[in-house]
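Engineer: Sequence first, then the predicted structure, then my questions.
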Amino acid sequence: MNLPASAREALDAFAQCPGWEQRARLLMQWGERLAPLTDTERNKDNRVHGCESQVWLVAEQCDCLWQFRAASDARLLRGLLAVLLARVNGLSSAQLAEVELADWFAQLGLSRQLSPSRSNGLHAVLQRMRELTRPIST
């Protein structure tokens, strides 16, 4: 599968990190890149359920491709969200349905550091993305 440019950038950046401390630092830096959500976007409708930390997700479609913005109060989670968005932004609904979360974080060298609760939370975020991008049947 062709990766979005931002996903290739993430893979290249994390491949340069020899150990977990460097990856954690890089993850925090990526988290700083998230476009902030407005206070009105941080509402209960945009809240992702299934995460221990608070996470909000906003989706916008442009030319059949999806762009997501996300926010969290937890620093490490913001970084994980940033690399998830790098992987999924610019995909169609069909491509999004094929994204394997575990494979993506393994490629980044981050899977061993994902606690079960963080992993479950990220799965909840991906599931919410898929719900938001599902075509509405009439």
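Structural biologist: Happy to help now that I have it.
Engineer: make it CA atoms for all contacts and neighbour counts henceforth
Structural biologist: Will do.
Engineer: by contact count, what packs against the top helix by length along the chain?
Structural biologist: Longest helix in the chain, counting residues (DSSP state H): helix 116-133. Packing partners of helix 116-133 (3 or more Cα pairs under 8 Å, 6 or more residues apart in numbering; DSSP states H and E): strand 55-62, helix 93-98, helix 101-107.
Engineer: With distance to Ala10 and mean neighbour count added, can I get the ones you listed in TSV?
Structural biologist: Formatted as TSV, the helices and strands packed on helix 116-133 follow (distance: least, Cα to Cα, whole Å; neighbours: other Cα atoms under 10 Å):
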stretch	distance to Ala10	mean neighbour count
strand 55-62	20	17
helix 93-98	18	15
helix 101-107	10	15
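Engineer: and here's the other structure:
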Amino acid sequence: MATYTLYETTQLMTQISATNTPESQLFISLPAELSTAVTQIEQAKNWQEKYRHIMLLGKQLPTLADEFKQADAQVKGCESQAWLYHHQHNGQHFYLADSDARIVKGLIAILLVATQGKTTEQISQFEVTQYFDTLGLSGQLSPSRTNGLNALAEAIKRHAKESVT
């Protein structure tokens, strides 16, 4: 699959139109800087620093073009609006996601770092609570954010499971 910078991905995501479904070339491995940002969250010493890194991470995730913010792609269970698209290629699962809330967008990016390019088996074994414990985020998020995060993780798992033929 092609590799694009964050800028190129953002440009592609805002230029494609007509079908209201992102083209398959947009479903790519995430740039290394997103993984680095998640590592910074894990290493942050306090909640304020972690929160700041989550917000910055949300800024790094490309924005979906408005035509892709469709009701059928909306994740149910999130207090904020969040959209998720899935594409499977060579047994690996790729996702595009966005939210209207920057903190949620940062949390989405954290989930994508953990699941992008993984197999169905790897995604089915992914435990969001354990992952967020490792990052030092459990107990820091409001109940509504936690519910939304779980809804996003379940949607990722559901897409991977449903794509198995």
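Structural biologist: Structure's in. What do you need? All values reported here derive from a predicted model rather than from experimental measurement.
Engineer: Superposed, what's their TM-score?
Structural biologist: The TM-score (TM-score structural alignment, normalised by the length of structure 1) is 0.87; 135 aligned residues with a Cα RMSD of 2.2 Å.
Engineer: ok so, going back, in structure 2, what range does the longest helix of structure 1 match?
Structural biologist: Aligned using TM-score structural alignment, helix 116-133 of structure 1 spans residues 143-160 in structure 2.
Engineer: Check the mean deviation of the matching stretch from structure 1.
Structural biologist: Overlaying structure 1 shows stretch 143-160 of structure 2 at a mean distance of 1.2 Å from the equivalent residues (mean Cα distance after the TM-score superposition for structure 1).
Engineer: for structure 2, what spans make up the helices?
Structural biologist: Along structure 2, the stretches classed as helices by DSSP H are 6-15, 32-43, 47-60, 102-115, 120-125, 128-134, 143-162.
Engineer: Let's have these in a markdown table, adding distance to Trp83 of structure 2.
Structural biologist: Shown next, in a markdown table, are those (distance: least, Cα to Cα, whole Å):
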| stretch | distance to Trp83 of structure 2 |
| --- | --- |
| helix 6-15 | 14 |
| helix 32-43 | 19 |
| helix 47-60 | 14 |
| helix 102-115 | 10 |
| helix 120-125 | 19 |
| helix 128-134 | 18 |
| helix 143-162 | 9 |
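Engineer: of those helices, which approaches Ala73 of structure 2 most closely?
Structural biologist: helix 143-162 (10.1 Å; Cα to Cα).
Engineer: how distant is the closest one from the center of its chain?
Structural biologist: Computed by Cα atoms, centre = their mean, to the nearest Å, the separation of helix 143-162 of structure 2 from the middle of its chain amounts to 10 Å.
Engineer: Tell me how far stretch 88-95 of structure 1 lies from the chain's centre.
Structural biologist: Averaging C-alpha positions (Cα atoms, centre = their mean) puts stretch 88-95 of structure 1 12 Å from its chain's average.
Engineer: With stretch 110-126 of structure 2 instead?
Structural biologist: Here stretch 110-126 of structure 2 is found 10 Å from its chain centre; the criterion is Cα atoms, centre = their mean.
Engineer: what do you get for stretch 18-29 of structure 1?
Structural biologist: 17 Å.
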